[in-house]
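1. Here is the input, now give the coordinates:
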Amino acid sequence: MQHEALNQWHFVVAAYAIGLGGTVALLAHGWLAMRRAERRRDGTRGK
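-> The predicted structure is shown next:
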């Protein structure tokens, strides 16, 4: 009788990939929003 156990490392790697990918996406979104806000601020100051 053949028995295959589940390999948990696939789930661990997927969880880290999702976590790191989400962190990178959140940082990129915040950075782009900050740049847009700075551009709007500079536009109102007449630069």
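
2. going forward, measure contacts and count neighbours with C-alpha atoms only.
-> Fine.

3. And the helices in the chain, which stretches?
-> 9-45 (DSSP state H).

4. What count of nearby residues applies to residue 39?
-> Burial of residue 39 is recorded as 13 neighbouring residues (other C-alpha atoms under 10 Å).

5. Next: the one 3 residues further on.
-> Residue 42 sits with 11 neighbouring residues when counted by other C-alpha under 10 Å.

6. The structure of the following sequence is requested for comparison with the preceding one:
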Amino acid sequence: MLGEHGFFILASYGVSALVLGALALSIVLDGRSVRRQLAEMDQRGIRRRSAGRDAS
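-> Sure thing, here's the model as predicted:
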């Protein structure tokens, strides 16, 4: 079906899928970390500059 290079073709698809999955997981975990840090800073009273002075 894929010829003599079938193993390498399927292996490259597999490696690509693993790398994309790892990148997606990294993005999700980093997003959670940033949200946690922002919530922690918000509890301590540290506000973002983009919120303006009226946001307090």
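
7. Could you quantify their similarity as a TM-score?
-> TM-score of the superposed chains, computed with TM-score structural alignment, normalised by the length of the first structure, equals 0.79; 42 aligned residues with a C-alpha RMSD of 1.7 Å.

8. ok now do the aligned partner of residue 37 of the first structure in the second structure, which residues does it touch?
-> Mapped onto the second structure by TM-score structural alignment, residue 37 of the first structure lines up with residue 38. Applying C-alpha atoms under 8 Å, 6 or more residues apart in numbering to residue 38 of the second structure gives no contacts.

9. what about residue 38 of the second structure, distance to residue 46 of the second structure?
-> 9 Å (C-alpha to C-alpha, to the nearest Å).

10. Check residue 13 of the second structure too.
-> Noted for residue 13 of the second structure: a distance of 46 Å to residue 46 of the second structure, by C-alpha to C-alpha.

11. ok, now residue 4 of the second structure?
-> On the measure of C-alpha to C-alpha, residue 4 of the second structure and residue 46 of the second structure end up 61 Å apart.
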